[in-house]
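# A predicted structure for the sequence below; I have some questions about it.
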Amino acid sequence: MGDVRVTLAVATVLRVFLDDIARPRYGYELMRLTGFPSGKLYPLLARLERAGWLTKEMEDVEPAAVGRPARRMYRLSEEGTQAARYELARLTEQLRPAVAGTPRLRPEGGRA
């Protein structure tokens, strides 16, 4: 499985998948849930797929019957689920308030 740099955008996408790991997601749905445009979302999905974190398959529908083309459905792989949970837990830990006595960063720069 490949390494993925977990940026805020990647974490946002992973959070959507972790909300219901059994549910496959499609691009437009992910764009609505993340607020990302297609030009930002699809490169992230491709990177996660290349790393083995996501699997992609075509929806099994008859386009004429549903009145639209079949969708590409994305789902976290087993390895991707474990990696996503680990990475999001790590980010959450990094964002926790510092222990008392530890210098805090000030919004304007420097330490408090």
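Structure received.
# all contacts plus neighbour counts: C-alpha atoms, from now on.
Fine.
# Against which helices or strands is the lengthiest helix in the chain packed?
The residue-count maximum for a helix in the chain (DSSP state H) belongs to helix 78-95. The contact analysis (3 or more Cα pairs under 8 Å, 6 or more residues apart in numbering; DSSP states H and E) places helix 78-95 against helix 8-19.
# then this one, side by side with the first:
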Amino acid sequence: MRKTHALIQVILALMEDPGGRHWGYELSKQSGVRSGVLYPILRRMLEEGWLEDGWEDPSEISDKRPPRRYYKLSGGGQAALAAILSDARHDARFRALVGRPAQ
């Protein structure tokens, strides 16, 4: 997958809670990536096997909205995204997002 600022921003948002369930709207707000860019990134991450997805249990919904789709990092996905962030720390294009590598 091509490394872009949007990809790194989404990875950073996912890695803030690597064991949690993430909603698309929440990821969009947290990462600052608009939905038209976010959802294709999430689809590619699903295809790579980095994410798992599912639907919110309707019995857990208190209001009348439809169930939301969630995304969760797979075991291999967590390792793959950590590796991408590590590489990004050594790439000058992404230093403003991820910081400098440890010396």
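Cool, the structure landed. Quick caveat: nothing in here was measured; it's all calculated off a predicted structure.
# Gly20 of the second structure corresponds to which position in the first structure?
Under the alignment (TM-score structural alignment), Gly20 of the second structure pairs with Arg23 in the first structure.
# I should have written Gln78 of the second structure there, sorry.
By TM-score structural alignment, Gln78 of the second structure lines up with Thr81.
# ok, the corresponding residue of the first structure for Val37 of the second structure - how many residues close by?
Per TM-score structural alignment, the equivalent position to Val37 of the second structure in the first structure is Lys40. As a burial measure, Lys40 of the first structure scores 12 neighbours (other Cα atoms under 10 Å).
# for Gly19 of the second structure, same thing?
13.
# now do Leu48 of the first structure
Leu48 of the first structure: 22 neighbours (other Cα under 10 Å).
# Next up, the contacts around it.
Applying Cα atoms under 8 Å, 6 or more residues apart in numbering, one finds that Leu48 of the first structure lies in contact with 4, 54.
# Arg21 of the second structure and Gln9 of the second structure, how far apart?
Arg21 of the second structure sits 17 Å away from Gln9 of the second structure when distances are taken as Cα to Cα, to the nearest Å.
# Who has more neighbours out of the two?
A side-by-side neighbour count of Arg21 of the second structure and Gln9, using other Cα under 10 Å, places Gln9 first with 22 against 16.
# What does the more buried one correspond to in the first structure?
Using TM-score structural alignment, Gln9 of the second structure pairs with Thr12 in the first structure.
# Could you list which residues are in contact with that match?
Contacts of Thr12 of the first structure (Cα under 8 Å, 6+ apart): Thr34.
# mind running it again at 10 Å?
6, 33-36, 88 (Cα atoms under 10 Å, 6 or more residues apart in numbering).
# Could you do Thr7 of the first structure as well?
Residues counted as contacts of Thr7 of the first structure (Cα under 10 Å, 6+ apart) are 13, 91.
# Point me to the helix or strand that includes Ile21 of the first structure.
Counting by DSSP states H and E, no helix or strand carries Ile21 of the first structure.
# wouldn't the match of Gly20 of the second structure be in contact with Glu29 here?
No. With contacts counted by Cα atoms under 10 Å, Arg23 of the first structure stays clear of Glu29, the gap being 11.7 Å.
# Between these two, point out the one with more neighbours.
Between Arg23 of the first structure and Glu29, counting by other Cα under 10 Å, Arg23 is the more crowded of the two (13 against 10).
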